[in-house]
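>>> Below are the sequence and a predicted model; questions follow.
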Amino acid sequence: MDILTLVGLIFGVGALLLGQYLEGGQASALLNGPAAVIVLGGSMGAIMLQAPMSTFMRSLHILGWIFRPPTLAADEAIEKLIAWSNIARKEGLLGLEAISETEPDAFARKGLQLLVDGSEPEVMRGILEVEVDAKEHHDMQAANIYASMGGYTPTIGIIGAVMGLIQVMNNLADPSQLGHGIAVAFVATIYGVGTANLLLIPIANKLKSIIHGQTQFRLMIIEGIVSIAEGENPRNIQTKLQGYLH
């Protein structure tokens, strides 16, 4: 669990509520159903119009990463690669065939299979890098869904504010309706700006950071497997791969 995500949410929302309290207001004043419908519903509709179905569904799938990011055991991966390198030096590349069939990580397993098949190092690098680039591109598009929503919500919040003011102008003769219209106007603006800057844009940036980490991890796997194919000394491979840990 990424505790920093939870702490950040508590701090962000808590700061708004504390500020409202210190100004003499009540938290309930920030609760407004129509404003929430306008901002959240409008933003969701806009992003659905923008994104392909596969990208939109992927964005929902990876949202949980902000709390539970995929585990990247880089130290363990380096140990495995060094062990594979030692086996390859002693038994040849075919000595890795049994390992290639049982390796749990799909990407490393694919690299091992290419290694066992005797593929040229640059061919292996090209094949694996294409997969890395394609996955990174797809996941980055999914993360950008939240960045795009962060761009839409403030504007839609302003639309909600204008709609609220229209209701105010239409009910000038009925003072009992003025408060409700003004509340929708200002709360919609808060929802739009607050949702963008406290949730959506930070979520997008955290997801991009996680995706970048995954890409670096896979590039490390590629470097290790290609180094094995080139017959490099296991100690040199270890020194090279440890550079990815920084």
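Happy to help now that I have it.
>>> CA only for contacts and neighbour counts going forward, please
Noted.
>>> Can you tell me what sits against stretch 13-33?
183, 184, 187, 198 (CA atoms under 8 Å, 6 or more residues apart in numbering).
>>> out of these, which is most surrounded?
Neighbour counts for the contacts of stretch 13-33 peak at residue 184, which has 28 neighbours (criterion: other CA atoms under 10 Å).
>>> so that residue makes contact with residue 166?
No: using CA atoms under 8 Å, residue 184 is not in contact with residue 166; the gap is 10.6 Å.
>>> For this structure, give the helix that spans the most residues.
helix 121-170 (DSSP state H).
>>> Helix or strand next in line after that one, which one?
Downstream of helix 121-170, the first helix or strand assigned by DSSP states H and E is helix 175-195.
>>> Got another one to weigh against that:
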Amino acid sequence: MDIASVMGITLALLGILGGMLMEGGSIAQITQPTAAIIVLCGTGGAVLLQFPIGIFMAAIRQVAKVFTVETSNAQMTLSQIVEFANKARKSGVVSLDEDLPRIAEPFMKQALMLAVDGIDPSAIRQIMHLELENGAEIEEKIASVFEAAGGYSPTVGILGAVLGLIQVMQHLDNINEVGKGIAVAFVATIYGVGLANLVYLPIAGKLKIKHREEQVVKEMVLEGIVSILEGMNPRMLELKLNTYLLEARAEEQRAEDRRIK
């Protein structure tokens, strides 16, 4: 589990709800199903109008990434590439053909397959760079889904509040009911602003970090496979690829610093 994500959402909820309770409020005051339906469905509809259904569903599936950590995979991938380099040095690149079935990662499998088939290193770089660029474009759209939701949600919340006030105006003869109705009407605004700033926008930011980390690992894989094909010493290769892991950590730190600012 990604402890930062779990602690973040927990701290935010505890702080907001705790502050409300300390001021004499109650959770029941903000548990309004009607307001939740207006904000969630309104925001979801606006996002669906902006993005294709495939991108929308891909974004929903990637929410799990926000709460999981896969940092160990990068080190395992590096070790696997070094293992391939040692084997290729002893038995030739063609000997790696028997390792293809046990490679689960599609990007690495495709790059290694091209290398085993004797494709020129420059051609491999060109082919796999195209795949990297296409993947990065899709991942950018996925993060944009949550950014768009973060933009629409507060506005839809205001729309829900206005709808609630319209209903309140129909009961001006009962001042007690008017007061309660106004309070209920503004719950939609709370949902809209809360979801945008505590859920949608943080998810978008975290996915961008995760996607960049994955891209750096793929760049490392490509450089590793090409270097094997070019006959680089396995020990030199390991030192070279370690710089990609340092870059991934540095990129994560830079993204975290930007989010704090």
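Looks like it arrived, so ask away. Worth saying up front: this structure is predicted, and the values here are computed from it rather than measured.
>>> Residue most distant from the centroid, structure 2?
Relative to the centre of structure 2, the most outlying C-alpha is that of residue 173, 50.3 Å out, by CA atoms, centre = their mean.
>>> so what corresponds to that residue in structure 1?
Residue pairing (TM-score structural alignment): residue 173 of structure 2 is matched to residue 173 of structure 1.
>>> Which secondary structure element is home to the residue positioned nearest the centre of structure 2?
Nearest to the geometric centre of structure 2 sits residue 207, at 1.8 Å (CA atoms, centre = their mean). Assigned by DSSP H and E, residue 207 of structure 2 belongs to helix 201-229.
>>> mean shift of that helix relative to structure 1?
Here helix 201-229 of structure 2, set against structure 1 after superposition, deviates by a mean of 0.8 Å using mean CA distance after the TM-score superposition for structure 1.
>>> Point out the other elements, helices or strands, that that helix touches.
Counting contacts by 3 or more CA pairs under 8 Å, 6 or more residues apart in numbering; DSSP states H and E, helix 201-229 of structure 2 packs against helix 71-91, helix 106-116, helix 121-169, helix 234-260.
>>> need those helices in CSV with distance to residue 55 of structure 2 and mean neighbour count, can you?
Shown next, in CSV, are these (distance: least, CA to CA, whole Å; neighbours: other CA atoms under 10 Å):
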stretch, distance to residue 55 of structure 2, mean neighbour count
helix 71-91, 25, 17
helix 106-116, 20, 19
helix 121-169, 6, 18
helix 234-260, 24, 15
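>>> about what we covered before: return the distance of the helix holding residue 207 of structure 2 from the chain's centre.
13 Å (CA atoms, centre = their mean, to the nearest Å).
>>> what do you get for stretch 97-106 of structure 2?
27 Å.
>>> List of residues touching that stretch?
Residues from elsewhere that reach stretch 97-106 of structure 2 (CA under 8 Å, 6+ apart): 109, 112, 113, 116.
>>> show me the residues around the first one that make contact.
Which is residue 109 of structure 2. Taking CA under 8 Å, 6+ apart as the contact definition, residue 109 of structure 2 lies against 100, 103.
>>> what's the counterpart of it in structure 1?
Under the alignment (TM-score structural alignment), residue 109 of structure 2 maps onto residue 109.
>>> so how far is residue 171 of structure 1 from that match?
For residue 109 of structure 1, the distance to residue 171 of structure 1 (CA to CA, to the nearest Å) stands at 68 Å.
>>> Could you do residue 96 of structure 1 as well?
Distance of residue 96 of structure 1 to residue 171 of structure 1, computed by CA to CA: 78 Å.
>>> the more surrounded of the two?
More crowded of residue 96 of structure 1 and residue 171, by other CA under 10 Å: residue 96, with 18 against 14.
>>> hang on, isn't that one packed against residue 111?
No: contact criterion CA under 8 Å: residue 96 of structure 1 and residue 111 do not qualify, at 11.0 Å.
>>> looking at it, residue 59 of structure 2 is touching residue 147, isn't it?
No: with contact defined as CA under 8 Å, residue 59 of structure 2 does not count as touching residue 147 (11.1 Å).
>>> what's the neighbour count on residue 54 of structure 2?
Residue 54 of structure 2: 10 surrounding residues under other CA under 10 Å.
>>> sorry, back to before: looking at the contacts of stretch 13-33 of structure 1, which one is closest to residue 133 of structure 1?
Among the contacts of stretch 13-33 of structure 1, residue 198 lies closest to residue 133 of structure 1 (CA to CA), at 29.9 Å.
>>> Who's the closest spatial neighbour of that closest one, skipping the chain neighbours?
residue 12 (6.3 Å; CA to CA, 6 or more residues apart in numbering).
>>> one step back: could you check the angle helix 106-116 makes with the helix holding residue 207 of structure 2?
Counting by axes from the mean of the first three to the mean of the last three CA atoms, to 10 degrees, helix 201-229 of structure 2 lies at 20 degrees to helix 106-116.
>>> Where in structure 1 does helix 201-229 of structure 2 align, residue-wise?
Residues 201-229 of structure 1 are the counterpart of helix 201-229 of structure 2, counting by TM-score structural alignment.
>>> So which bits of that stretch are buried?
By neighbour count on 16 or more other CA atoms under 10 Å, the buried set for stretch 201-229 of structure 1 is 201-208, 210-211, 214-229.
>>> So residue 114 of structure 1 versus residue 126 of structure 1, what's the distance?
Using CA to CA, residue 114 of structure 1 is found at 11 Å from residue 126 of structure 1.
>>> Equivalent analysis for residue 143 of structure 1, please.
Relative to residue 126 of structure 1, residue 143 of structure 1 is positioned 26 Å away (CA to CA).
>>> Equivalent analysis for residue 208 of structure 1, please.
As for residue 208 of structure 1, its distance to residue 126 of structure 1 is 24 Å (criterion: CA to CA).
>>> and what of residue 58 of structure 1?
Counting by CA to CA, the gap between residue 58 of structure 1 and residue 126 of structure 1 amounts to 25 Å.
>>> Fine by me, we can end here.
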